[in-house]
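K.L.:
what's the 3D shape of this:
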Amino acid sequence: MRALSFAVLAVLLAGTLNAQAVKTASARPPLAPLRYVELPLGAIKPQGWLRTQLEVMRDGTTGHLDEYYWKLKNDNGWLGGKGDGWEETPYWLDGAVPLAHLIDDKPLTDKVQRYIDWSISSQRKSGYFGPVTKTERDGKPMTACDQGEDWWPRMVMLKVMQQHYQATGDKRVIPFMTKYLRYQYDNLKTCPLGKWSEWSTARGGDNLMSVYWLYNQTGETFLLELGKLISQQTTPWTQYFGGRNWVMQAAAQQNGTAWMDRHAVNVGMGLKLPAVQYLGNRDPKLLQTLKTGWNDLMLLHGLPHGMFSGDEDLHGNDPTQGIELCAIVETMFSLEQAISITGDPAYMDALERMTFNAMPTQTTDDYNNRQYFQVANQVEVSRGVFDFSLPFDRGMNNVFGPYAGYTCCTVNMHQGWTKFSTHLWYSTGTGLAALTYAPNTLTTKLPGGSTVTIREETGYPFTDQIQFTIDVPRAVAFPLDLRIPGWCKLASLLLNGKPLRTDKGGQIITLQRTWQPGDILTLQLPMTVTTSNWAKNSRSVERGPLVYALHVPAATSTHELKEEGTYVELKPKGDWNFGLPQSLVKDPVANTTVTLKNPAGFVWNAGNAPVVITTRGRKIPGWKATNGVAHQPVSARDGFYKGEVSDKEETLTLIPYGCSKLRIVAFPVVR
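P.N.:
This next block holds a predicted model:
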């Protein structure tokens, strides 16, 4: 292994580059062009509540996990030691690296730089890189690929290197990745993806994504052949999504047969495969396959918070099924890639729904504890088996804790908010596109060389107005794409306070004009209260991109288990067994009251919820929890629960799902 002195010098030189000037290639023939191109990491700076969320992560586990989590702290293999040499350190870096650059945090940047420097310096003459192998620990050099180790953690580290390159322009990254991928090309036939673990087979789409990214940078033709090899050796997600029998069988089976093909995290990662394969062969059927697969997943396994079930297997659409935190953040990343490749606004809507609903609820306010599995209708958080297909021997999958359940989520959760932040904007090649919304400031260069800064000021997803202030040194013409969400019936645009146009939801609009310094573009997305229908004729209350849940006050208790450390249980302090009246379903606006407050600071808890909806409901005495599970009452096909219902109407307080911990989100309907 090489000494670090040259590596450190290279980083210092790279640090003098303007990060926004790093070239981001759209497509190099014969690859298909991207519909939208990622902007360099650092071009987007989160503001408002989103900035607060990232600062909480910096002060919590994302910024400090390596200081106390033993797998990262003790003799780390990704720093040359004998400790963690598999996925956990790369997973953490996959969120910590973008966080450091999103908020320009030098201590965190310096911290993650050590791992990047070591990984680059670890590259052997063959091109292989990473922790010292068993052969090398025995004092022998690697002379064949079978003396290496699992491909999978190196797939994650390639993603880390891409982000580091986008942020810094580090000139070591491209030759480093090229040399490694040539090693992979030379050895995949002898040491295929599945040689060491099924994880590499299931997650080959991430590997393929990095291959095509590098090809767009270099044009090295061997990369196209490598892409074919990886596609052949990866779990055939494209066939599964298009064939449709797989998703139906997954709804019926949680046995040990082919369980890796039903593992929700693998499915979330696999979603990107048809789109990434489309880059290589331009077959539009692949994009239709992705759409079919996504629609089937949500039809058979979808839950009101925007994610499909997976505890760990795909497990149907009953609101008592769980979802793993890793599956959420990986599905988000797959959708972000699908958006870039397809430009389909349906994936943008889906990304916002799971980001603003499913993801925030599964971590604590300080970002130091998380659930392995959350439940949609979650009336208790405690040790137990619940309805999960993976109950785990110690019953720790539902509690909040830093290590409860499996620790993959302890290290992998950090990419959710960070990568969402880096994908708020894309380049169109000739202009810019705002495709998902949150407060931020964008600074980038247009193709003609002009620098543009756009301040996006908004309380979205809680408020319905987004204001873009365009700062350019002089008048400049460029197209600006804006997404009109599918849930919005009619959006309005104002330019400098004057009406510009109106547009229906579910589409991307393009504003082709000459922008003047200080132009203010206001996008108004009226949010009205609606209801949606879910499993067993249940109903959820929605407003804009947010789903609302009954706020159930909780009694919190902290415990400790020798094998897994401290953990937190939550037990309900109030009633939760309510049905919504028929009148609300018929006219949600007339039967609800919406109260708004400014979404400032940390927003994702019941006390700080920027939106509260009040309505009326009636108690269902027979709806009781069994072993912590509130099994859904069955309603008839006419949509009503037929059992005993209280005559007394009571006031119900609904808060955004992402602000809740105990809740009901899928309600029976009562007359």
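
K.L.:
alpha carbons only for contacts and neighbour counts from here, please
P.N.:
Noted.

K.L.:
now the helices for the stretch 451-600 of the chain?
P.N.:
Using DSSP state H, counting those that start in this stretch, the helices of the stretch 451-600 of the chain run over residues 582-586.

K.L.:
the closest residue to Ile470 other than its chain neighbours: neighbour count?
P.N.:
Excluding its sequence neighbours, the residue lying closest to Ile470 (C-alpha to C-alpha, 6 or more residues apart in numbering) is Ile454, at 4.6 Å. By the measure other C-alpha atoms under 10 Å, the count of residues near Ile454 is 20.

K.L.:
could you do the one 4 residues further on as well?
P.N.:
Residues near Thr458, counting by other C-alpha under 10 Å, number 23.

K.L.:
my read: it touches Thr522, true?
P.N.:
No. Using C-alpha atoms under 8 Å, Thr458 is not in contact with Thr522, being 10.0 Å away.

K.L.:
need the residues touching each of these two.
P.N.:
Common contact partners of Thr458 and Thr522 (C-alpha atoms under 8 Å, 6 or more residues apart in numbering): Gln465, Ile466, Gln467.

K.L.:
which of those are buried?
P.N.:
Buried subset of those (neighbour count, 16 or more other C-alpha atoms under 10 Å): Gln465, Ile466, Gln467.

K.L.:
correct me if wrong: the last one contacts Glu457.
P.N.:
This points to Gln467. Yes. Using C-alpha under 8 Å, Gln467 makes contact with Glu457 at a distance of 5.2 Å.

K.L.:
look up how far Phe308 lies from the nearest residue to Leu424 once chain neighbours are set aside.
P.N.:
Distances taken as C-alpha to C-alpha, 6+ apart put Thr436 closest to Leu424, at 5.1 Å, once the chain neighbours are dropped. Counting by C-alpha to C-alpha, to the nearest Å, the gap from Thr436 to Phe308 is 20 Å.

K.L.:
which one of these two is surrounded by more residues?
P.N.:
Phe308 (29 against 23).

K.L.:
which residues touch the residue lying closest to Lys272 once chain neighbours are set aside?
P.N.:
Nearest residue to Lys272, sequence neighbours excluded (C-alpha to C-alpha, 6+ apart): Ser334, at 4.8 Å. Shown in contact with Ser334 (C-alpha under 8 Å, 6+ apart): Gly268, Met269, Gly270, Leu271, Lys272.

K.L.:
to compare with the earlier structure, here is another sequence to fold:
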Amino acid sequence: MRAGIQRERDVRIGISHRVGVGCGLFMCAAAMVCGAPECPVYEPLLLREIQPRGWMAGQLRNDALRGVAGNLQKVRPQYTPATWVHKTGSAGAAELTGNWLDGYTRMAYYGGYASERSKVNRYVREILDAQEPSGYVGNMPADLRWKRLNRDLFNESRTGVALLAYYEMTGEQEALDAVIATADVIMANYNEDNPPFIYQPGDENYRAEPVEGEEGADDFVDDGDPAKPKPRKINGHVLMYVDVCEWLYRLTGEKKYVEYAEFLYRQYSESNDIGPDDIKLDVLLDPEIPLEGHGAHVAEHFRVPFFLACATGKDIYYKASQAALEKFSRFRTPSGALVSDEGVHGQMPLPEQGYEYCATTEMTASLASALQKFGNPEVGDWIEWLVFNAAQGARTPDGTMINYLSAATVTRAKERMNLGYPHNSNGRWHYSPAHQVGGSCCTANAVKLMPYYVGSMWMRSADGAGLAALLLGPSEVRTRVGGVLVTIREETGYPFEDRVRFHFETAAPVEFPFEVRIPGWAGSVETYAPRAAVTEGKGRKIFRKKWRTGDTVELKFGHPVRLRECVNGEVAIARGPLLYAQPLPAEKKVLKKSRGGVPEFTEWELLPESGEPAAPWSIAPINPDAGFKAVENPAYDPERPWAHPRWFLEGPLYLRRGKGAVSRLKPLGSTFLRQAAFPVRRDVSPP
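P.N.:
Next up, the predicted model:
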């Protein structure tokens, strides 16, 4: 095998054996506080203590000022606080605006532009001014609350998370107080006497009017009897009020939020009136049951047992957490995304299999939760792979459009596709600033993705004694360690650069352990840390010394070219945390010259150039005389690396007729139509 080229299979994380439960899933839980390892391993920092730098800051700034993230109201005017101020009861508007505001608040404060911060401040002020005397902050009219069918818990979860992000960015106590007050109202109304996930007589009379295009508007329970009315099934998004419970517990330390989160998960797991079932405890613990449900649901639900495992210490939740990690790894596409062409459907993670932007964002948040709780360095590898490949490969570099659905291998990106999968024929694959299907849910969730990555790059050790750089990239952390103000600046072009340099500034000399996660793909690691004691653990290096202003730590990673085997036997080609693909010639067809009357935001689809076969390339068997090598791009732009990446991979590919050619592969996020996995040809000889 050629030196510098590795062949690997995707690593599965977690347990692969059947988990036995010796008593009822929620009964005798006290007896299960035994086998879980001590967790969490890390504690999150406040959002305002981390700042992006370099290309990450540039991308966020561009998205906020010129991309759809900062201009979504122009193309979808319903993204406004009016849903709260006027108590519209719209589940879709609250979900989508809340998701957008959560991401945009972080983006605006990371970007540092006064105009964007002013917009966020104005929106939050309108929401807070609509708070009722009871403490309730939400969009449901009084006569529609606590009726299950309205998704009010999910509405309040998106409101709550947006306000908590604002609190952590600004320190505005009123935002935190509003979330606490609303939580008290919710816990008083959804309880054992009025369970939130079980139908009660008359529930069907309290359904809010469905919003046209709203995700789930046509989600009905069908028992096969055409004579019976088909009430809408309770939507699984509502479980995610657990997000608010976890955040409030972290900020206040009050156990009532843990107890309420466990109550919600117990209700969810025991109810037949709510779905999907994938994360219900008995289903999750059975490795023979594949993932089937809506991808965004299962991706967000993924983090619920993580929180409960650490907050309760119960072994049953730890087993569920590890089972979730293992099960999810089976449905990971070559780009790192969860199979989700709206639903997972138990489908194989093929290179051409669709994945949904909503699910990609939620998987990023859930995996970051797993990394924080359990410290698996492999999870950090997965997050970087997911964000730098699946997410960047489903958006335009300028941030004006996304694909609602994308794939590792994309041979056409049409508005309507007939690929034989349940949902991908309906306006999801083309490039758009605000897809109509799902009420633009993916556009709103896309705003959150990179801010969520930034917020998880740095964490504190659980004992509070040290800091850890867990997700790599240009950034800065500014916090107190041992009572001393410490700033660490991470200078790098990662994932386009092989070196990562950390520069320290301290208000006074202070000793603490500084940890850096070492990517699993690194072929070698060179370190430079003068006078620091260096220890190594699984997937990490820990540097300890009395740190002073001017101290540095530098790491240089070997970036071997690696072959990753896909489930269909094809081979994907990677270097570092980036998947590389063969760009395919494309013809652009403009569907809308402006979206919402705004000429900057067009909408288009891509078709193969006339006469070009789809995905024509294959790869010869790798031997010592053939392989791919990194070639530096003379047009590399460190400010816009996805449009102008630093490295190409050059190597031999073959057309169907066996004709060889030296091909130039690009990072997935630098391509549109592309082939990202290649069959290994046995009928041609390597050059």
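
K.L.:
give me the stretch of the second structure that stretch 267-278 of the first structure matches.
P.N.:
Mapping stretch 267-278 of the first structure onto the second structure (TM-score structural alignment) gives residues 298-309.

K.L.:
cool, and stretch 356-374 of the first structure?
P.N.:
With TM-score structural alignment as the criterion, stretch 356-374 of the first structure aligns to 388-406.

K.L.:
returning to what we had before: the buried ones among the shared contacts of Thr458 and Thr522 of the first structure into JSON lines, with extra columns for distance to Gly148 of the first structure?
P.N.:
Formatted as JSON lines, those follow (distance: C-alpha to C-alpha, whole Å):
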{"residue": "Gln465", "distance to Gly148 of the first structure": "53"}
{"residue": "Ile466", "distance to Gly148 of the first structure": "51"}
{"residue": "Gln467", "distance to Gly148 of the first structure": "52"}
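
K.L.:
confirm that Tyr109 of the second structure sits in a strand.
P.N.:
No. Secondary structure of Tyr109 of the second structure (DSSP: H, G, I helix; E, B strand; the rest coil): helix, not part of a strand.

K.L.:
in this structure it contacts Ser118, no?
P.N.:
No. With contact defined as C-alpha under 8 Å, Tyr109 of the second structure does not reach Ser118; the gap is 10.0 Å.

K.L.:
and those two? Which one has more around it.
P.N.:
Tyr109 (22 against 13).

K.L.:
which position in the first structure pairs with the more buried one?
P.N.:
In the first structure, Tyr109 of the second structure lands on His101 (TM-score structural alignment).

K.L.:
and for Ala446 of the second structure?
P.N.:
Using TM-score structural alignment, Ala446 of the second structure pairs with Met413 in the first structure.

K.L.:
so what's that match up against?
P.N.:
Applying C-alpha under 8 Å, 6+ apart, the residues contacting Met413 of the first structure are Gly95, Leu325, Cys326, Val329.

K.L.:
and what of Cys659 of the first structure?
P.N.:
By C-alpha under 8 Å, 6+ apart, Cys659 of the first structure lies in contact with Pro360, Thr361, Val603, Trp604, Asn605, Ala606, Ala609.

K.L.:
how about Leu561 of the first structure?
P.N.:
By C-alpha under 8 Å, 6+ apart, Leu561 of the first structure lies in contact with Tyr567.

K.L.:
any idea how far it lies from Gln374 of the first structure?
P.N.:
Counting by C-alpha to C-alpha, the gap from Leu561 of the first structure to Gln374 of the first structure is 20 Å.

K.L.:
which residues in the stretch 301-450 of the second structure form helices?
P.N.:
Remark: helices assigned in the stretch 301-450 of the second structure by DSSP H, counting those that start in this stretch are 304-312, 315-329, 357-374, 377-385, 441-455.

K.L.:
now do the helices for the stretch 151-300 of the second structure: every range, in order, please.
P.N.:
Under DSSP H, counting those that start in this stretch, the stretch 151-300 of the second structure gives helices at 152-170, 173-189, 242-252, 256-270, 281-284, 295-301.

K.L.:
among the ones you listed, show me which one is buried the most.
P.N.:
Of the helices of the stretch 151-300 of the second structure, the one with the most neighbours on average (mean count of other C-alpha atoms under 10 Å) is helix 295-301, at a mean of 26.

K.L.:
that one: average distance to aligned residues in the first structure?
P.N.:
Overlaying the first structure shows helix 295-301 of the second structure at a mean distance of 0.8 Å from the equivalent residues (mean C-alpha distance after the TM-score superposition for the first structure).

K.L.:
what does the residue nearest to Lys272 of the first structure align to in the second structure?
P.N.:
Counting by TM-score structural alignment, Ser334 of the first structure lines up with Ser366 in the second structure.

K.L.:
now that match: how far from Ala359 of the second structure?
P.N.:
For Ser366 of the second structure, the distance to Ala359 of the second structure equals 10 Å [C-alpha to C-alpha].

K.L.:
quick check: neighbours shared by these two?
P.N.:
Ala299, Glu300.

K.L.:
tell me the contacts of the equivalent of Trp151 of the first structure over in the second structure?
P.N.:
Here Trp151 of the first structure is matched to Leu153 in the second structure, going by TM-score structural alignment. Residues near Leu153 of the second structure by C-alpha under 8 Å, 6+ apart: Ile186, Val238, Leu239, Met240, Tyr241.

K.L.:
what lines up with the first one in the first structure?
P.N.:
Mapped onto the first structure by TM-score structural alignment, Ile186 of the second structure lines up with Gln184.

K.L.:
measure that match to Phe222 of the first structure for me?
P.N.:
From Gln184 of the first structure over to Phe222 of the first structure (counting by C-alpha to C-alpha), the distance is 11 Å.

K.L.:
and for the nearest residue to Tyr406 of the first structure once chain neighbours are set aside, the neighbour number?
P.N.:
Nearest in space to Tyr406 of the first structure, with sequence neighbours left out and distances taken as C-alpha to C-alpha, 6+ apart, is Tyr372 at 7.0 Å. Tyr372 of the first structure is flanked by 29 other residues according to other C-alpha under 10 Å.
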